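**Q** Next input, structure requested:
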Amino acid sequence: MPEGLAFDEFASSRAQRLFQTAYLMCGDYHQAQDLVQTALSRLYPVWGRLTRREDLVSLDAYARKVLLNCYISHRRLRRSGEVAVADLPDRPGPGEDRGAALRITLLDALSRLPPRNRAAVVLRYLEDYSLEEVADAMDTTVSAVKSLSFRSLTTLRQILGPERAALLQD
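**A** Sure thing, here's the model as predicted:
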């Protein structure tokens, strides 16, 4: 099978999952699309080397690692131009879907975390990766992931406040 075709199959079969992870990390639909495209464009030139040495699980892990690095690089470049916006309303308005309001509140709270903290929470709790997978994707140790996750969840609880933090337990 030609290398280009194998990459096309890999990219098309993994793009949606990578997009979901990117969206949870950045909270913006278009930026998530850009992050996935950037990650895939960084994978393509080294695809031949990767497929000779790696199994499919390792390719997925490598793709997540590249996506995470793209997200952190993007945040680093954008940091100087960020401007704070007003807080979102505490409760959904009349007729609003409570689930949608909760998702918006969670995305807002996640956006207040530093990029590495946010990535740890997204990968560990929202994407349900093991501690070892998160540590591998973030180039760190399992104990560092545990510590980062604990601190990040504590910060999220403080951001959300006791009433909204209780919603996370349901």
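**Q** From here on, just use CA atoms for contacts and neighbour counts.
**A** OK.
**Q** got the buried residues for whichever helix or strand E163 is part of?
**A** Per DSSP states H and E: E163 is located in helix 142-167. Neighbour counts over helix 142-167 (16 or more other CA atoms under 10 Å) mark 142, 145-146, 148-149, 152-153, 155-157, 159-160, 164-165 as buried.
**Q** Check stretch 108-118 too.
**A** Applying 16+ other CA under 10 Å to stretch 108-118 flags D108, A109, L110, L113, P115, R116, N117, R118 as buried.
**Q** tell me which element the residue positioned nearest the centre of the chain falls in.
**A** Nearest to the geometric centre of the chain sits M25, at 3.3 Å (CA atoms, centre = their mean). In this assignment (DSSP H and E), M25 forms part of helix 3-26.
**Q** Check which helices and strands that helix is in contact with.
**A** On a contact count with 3 or more CA pairs under 8 Å, 6 or more residues apart in numbering; DSSP states H and E, helix 3-26 meets helix 29-43, helix 47-53, helix 56-78, helix 98-111, helix 115-121.
**Q** For the comparison step, fold the sequence that follows:
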Amino acid sequence: MTSTDESFAEFVRARSPALLKTSFLLCAGDRGAAEDLLQDVLERMFCRWRRIAGPPEPYARKALANAAANRWRTRSRRVTEAPLDDVLGPSEPGHEEGVIARAELVRALAALPPKMRTVIVLRFFEDYTEEQTALALGCGKGTVKSQTSRGLTRLRELISPDASELLEERR
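**A** So this is what the prediction gives:
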């Protein structure tokens, strides 16, 4: 293995778990889609590894956000999948409240429009500033502010008080 290959492998080992969390949230809780999205982004990054200027993690996060947006655009032209959540009924009791609140939060994130969801994920789960979020999405700071405000309002409407507390902790 070359030193370039080793440095990329080390980056993947060290940062994949954190990048998978971001991908999971961008994919509205679909673990399979999140893994596919991350794999696609890492594959593209490997081809460009020597040319990536600066730290690779911000590059990876921006690539995830862009790739997720591209998937939403192309998916909206295709037949959508039918979730089995309604068919299977409610989950079994006994799960820790935090797990339930997180699951509810992920479902609420899935109900947001893609750009709004991306803004919320970058701002509150990746701790991006407004400026970093605007730069990552290629939009203005005002757009980030309005999408954040509308997104938080919509999330509060969609989630229970327990999950709302979890959201407030992330702030």
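**Q** ok, and which of the helices and strands packed on helix 3-26 of structure 1 has the densest surroundings?
**A** Of all the helices and strands packed on helix 3-26 of structure 1, helix 115-121 carries the top mean neighbour count, a mean of 24, counting by mean count of other CA atoms under 10 Å.
**Q** distance from whatever helix or strand comes next after that one to structure 2 after superposition?
**A** Counting by DSSP H and E, the next helix or strand C-terminal to helix 115-121 of structure 1 is helix 131-137. Here helix 131-137 of structure 1, set against structure 2 after superposition, deviates by a mean of 1.6 Å using mean CA distance after the TM-score superposition for structure 1.
**Q** In terms of secondary structure, what does helix 131-137 of structure 1 contact?
**A** With contacts defined as 3+ CA pairs under 8 Å, 6+ apart, the packing partners of helix 131-137 of structure 1 are helix 56-78, helix 142-167.
**Q** what's the angle between the last one and helix 98-111?
**A** It stands for helix 142-167 of structure 1. 140 degrees (axes from the mean of the first three to the mean of the last three CA atoms, to 10 degrees).
**Q** Report the distance from helix 142-167 of structure 1 to the chain centre.
**A** For helix 142-167 of structure 1, the separation from the chain centroid amounts to 16 Å (computed by CA atoms, centre = their mean, to the nearest Å).
**Q** How about stretch 78-92 of structure 1?
**A** Distance, centroid of stretch 78-92 of structure 1 to centroid of chain: 19 Å (CA atoms, centre = their mean).
**Q** got it, and stretch 106-115 of structure 2?
**A** On CA atoms, centre = their mean, the centre of stretch 106-115 of structure 2 falls 10 Å from that of its chain.
**Q** same deal with stretch 40-54 of structure 2?
**A** 19 Å.
**Q** Give me the contacts around it.
**A** Stretch 40-54 of structure 2 is contacted from outside by T4, F8, V12, Y59, A60, A63, L64, A67, using CA atoms under 8 Å, 6 or more residues apart in numbering.
**Q** rewinding a little: is it possible to get CSV of the helices and strands packed on helix 131-137 of structure 1 that adds distance to R49 of structure 1?
**A** Converted to CSV, these look like this (distance: least, CA to CA, whole Å):
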stretch, distance to R49 of structure 1
helix 56-78, 11
helix 142-167, 28
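**Q** Of all these, which one comes closest to L102 of structure 1?
**A** helix 142-167 (8.4 Å; CA to CA).
**Q** tell me which strands and helices that closest one is in contact with?
**A** helix 98-111, helix 115-121, helix 131-137.
**Q** mean shift between the first one and structure 2?
**A** Right, helix 98-111 of structure 1. Counting by mean CA distance after the TM-score superposition for structure 1, helix 98-111 of structure 1 comes out at 0.9 Å.
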